[in-house]
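**Student:** This is the structure alone, sequence omitted:
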């Protein structure tokens, strides 16, 4: 047992050193002295005095909960942090506990100033070296002389801290991703992290009372990977609230396929383009159109897609759309295609369901679980353009390809709210 733990520690150190070496080569590291000099700032100095006066009284009766999410600054992961804050306020937990939030940028959390003590670490995203310093050195020093009831790490790590209880929330499914040449070509960090994330996840994970993930398949995969009790992995699906417009829009003509996504190489835009290329050889291209939310300006991957497939007349490379326009396209489109190979939760799938949109979805674990119970879906091999082209052809000609799906969560430990998570400690 001791030899196994020693070997695991060595592997973690080796892989961390590989990342640090890569960062040194690419000038992504900064002087560690700069970190030590970085002040922790309260959310808003104008409110500092009043907030602290209130909290001095609170500390006599309230237990302290610290939440660390210093790596979250945009997109779906930041939304998870916001959802956490919103739910804590709505449930009244902020009145029962004294919350201290560690964040990357204080201006991102201004709306929560009246509810939480908010501390800023703006250099936390300068490099992975700095991130690791905060997680495994700084937070331990910070928590040493404090009576912390619960520490929640809300971004893929298990920091070393002094706290009665500890929880880590894991978003990133990269540990299960099989990286290849394309990953190295378009995103070297994803390539490297696909190999080291399993070791980063293992680091100090046993210090957690519970680990939280968004899907059942991630829970089971992580239990095996980390040798962590499945009963201590909580499956808590993200709350995806969709505010639909009241307006009613007509379907576009001709038959319209829609794939809304940012430009990431694992989003697999090219499989749709290859399918269109094949299908255009069999049927008249005027019978259908495909709308993709990239335009070639985003990054090298998007540029390569446009260079290779920009001549396909029935693909509209429209670029990134505002959310309200995405919702309009859900109404106006005939079918969603979702070919992504790597997701924590395929949000467009959940959104498309709200609009009762038929969908052709990658035959992967995350997709089956995200689809859940739905009666207008079919699955395809995300590496098989010919299969996708065949399904698209049948959909265009109104052939019966869409079936019912029913995914049943088998996780032994599920929660529907943060209130339920907190109740586990009472």
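**Tutor:** Thanks, I have it. In this text the structure is predicted, and so the values were computed from the model without any measurement. Numbers count the residues shown, from 1 in each chain.
**Student:** C-alpha from now on. contacts and neighbour counts both.
**Tutor:** OK.
**Student:** Quick one: residues contacting residue 253.
**Tutor:** Counting by CA atoms under 8 Å, 6 or more residues apart in numbering, residue 253 makes contact with residue 288.
**Student:** now do residue 160
**Tutor:** By CA under 8 Å, 6+ apart, residue 160 lies in contact with 135-137, 139-140, 204.
**Student:** That one: which element?
**Tutor:** Counting by DSSP states H and E, there is no helix or strand that carries residue 160.
**Student:** likewise residue 49?
**Tutor:** In this assignment (DSSP H and E), residue 49 forms part of helix 45-58.
**Student:** hey, where'd the helices end up in the stretch 251-400 of the chain?
**Tutor:** 269-279, 300-309, 323-332, 347-354, 365-371, 385-396 (DSSP state H, counting those that start in this stretch).
**Student:** Could you give the number of residues near residue 373?
**Tutor:** Here the number of neighbours of residue 373 (other CA atoms under 10 Å) works out to 15.
**Student:** swap in residue 211?
**Tutor:** 29.
**Student:** Am I right that it is in a strand?
**Tutor:** Yes: counting by DSSP: H, G, I helix; E, B strand; the rest coil, residue 211 is found in a strand.
**Student:** which residues touch it?
**Tutor:** 167-170, 232-234.
**Student:** Specify which member of those residues is nearest to residue 209.
**Tutor:** Closest approach to residue 209 among these (CA to CA): residue 167, at 6.0 Å.
**Student:** Can you tell me the SS state at that closest one?
**Tutor:** Once three-state DSSP is applied, residue 167 turns out strand.
**Student:** Presented hereafter is structure B, for comparison with structure A:
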């Protein structure tokens, strides 16, 4: 299989669940999956169950919207345990596809599962005080995810490193876990201006406020660049600065030191792709399955500063405009940014902390 849409049989009735996706990479994957289903002529019927109003029913794809599971975990649990199995029965679906890390229980139907959270499979551990939701995922949700992988007919992951981690952790049969990377349509990225100005470069980081996205490292690196006397550059975060006490403090620190960091808030996918094409993508996240902006920037031909971890090395393998840095060293990122600001960057595709 070379695309997620191919997990849907061409005949019969299938039902796809993804009420979890509402923004970020998960929503991008769902949007591309929907576009693929709509564009593919198939005699079978597909029901798509989700929580936003972004998608519309077509002749071959029937969209079912349920927003109430997003209210809290109790509503989500009620949906998964009762509503989802009922929908499978009502639609008479022969194949169940879950794009939200967990299988649908009590169905008796063959299931395909997309696992896109790396949290059960990484060495980094989060404390409850630091990140309660991530702690819940690693301590409470992880066993359910592992159980789902063991009991689904087919599990899809997005990278080879993730497949190896899943097989090692679950003991699932090798043939039951397959890699299908996200596919960004070339029409979304081609034809854009991917040149980076020789002066006044912009470093762009499209990411949410989750702690492992590592915005603090960028702020610290910019502080060090300012101490070195370097100027004439801008950093853009897709944050408002009010997302959490941690982000509020980062923004306050940025403003008090007059750092050239702009907090612009969320962007549409098209706006983000346009900004990527005119900027240097900086990607300091240290917990990812794939890192979709890396692929989007690669397809646009942009210069990329990426964390030196297996997921980034895999996504950017062979790409000559990528530089790597230690995600736990502000000095490492500072040096890569300084090279670009000073015009000394030599993008060989192999330069980085492990080189």
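**Tutor:** Structure received. Because the structure is predicted, anything quoted here is derived from the model rather than measured.
**Student:** ok, back up a step: Serialize the contacts of residue 160 of the first structure to CSV and add fields for secondary structure, neighbour count and distance to residue 254 of the first structure.
**Tutor:** As requested, these are exported to CSV (DSSP: H, G, I helix; E, B strand; the rest coil; neighbours: other CA atoms under 10 Å; distance: CA to CA, whole Å):
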residue, secondary structure, neighbour count, distance to residue 254 of the first structure
135, helix, 19, 53
136, helix, 17, 56
137, helix, 14, 59
139, helix, 16, 57
140, helix, 16, 60
204, coil, 14, 55
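**Student:** can you tell me which of the residues you listed stay in contact in the second structure?
**Tutor:** Counting by both residues aligned by TM-score structural alignment, their matches' CA atoms under 8 Å, the members of the contacts of residue 160 of the first structure that carry over to the second structure are 135-136, 140.
**Student:** on that earlier part again, could you work out the most separated pair of the contacts of residue 211 of the first structure?
**Tutor:** 170 and 232 (13.2 Å).
**Student:** who has more neighbours, the two?
**Tutor:** Neighbour tally, residue 170 of the first structure and residue 232, criterion other CA under 10 Å: the higher count belongs to residue 170, 22 against 18.
**Student:** Enumerate every residue touching the more buried one.
**Tutor:** Residue 170 of the first structure makes contact with 154-157, 211-213, according to CA under 8 Å, 6+ apart.
**Student:** and if we set it to 6 Å?
**Tutor:** Shown in contact with residue 170 of the first structure (CA atoms under 6 Å, 6 or more residues apart in numbering): 155-156, 213.
**Student:** same check, this time on residue 307 of the second structure
**Tutor:** Each residue near residue 307 of the second structure by CA under 6 Å, 6+ apart is listed here: 284, 324-327.
**Student:** Next: residue 288 of the first structure.
**Tutor:** So residue 288 of the first structure contacts 254-256 (CA under 6 Å, 6+ apart).
**Student:** Give me the mean deviation of the helix or strand just after the helix holding residue 49 of the first structure from the second structure.
**Tutor:** From helix 45-58 of the first structure onward toward the C-terminus, using DSSP H and E, the following helix or strand is strand 63-68. Following superposition, strand 63-68 of the first structure is found to deviate from the second structure by 1.8 Å on average (mean CA distance after the TM-score superposition for the first structure).
**Student:** could you give the angle of strand 63-68 of the first structure to helix 45-58?
**Tutor:** 140 degrees (axes from the mean of the first three to the mean of the last three CA atoms, to 10 degrees).
**Student:** residue range for strand 63-68 of the first structure in the second structure?
**Tutor:** The aligned range for strand 63-68 of the first structure in the second structure is 12-17, by TM-score structural alignment.
**Student:** Go through the matching stretch and flag the buried ones.
**Tutor:** For stretch 12-17 of the second structure, burial by neighbour count (16 or more other CA atoms under 10 Å) applies to 13-17.
**Student:** again with stretch 90-102 of the first structure
**Tutor:** Buried residues in stretch 90-102 of the first structure, counted by 16+ other CA under 10 Å: 93-94, 97-102.
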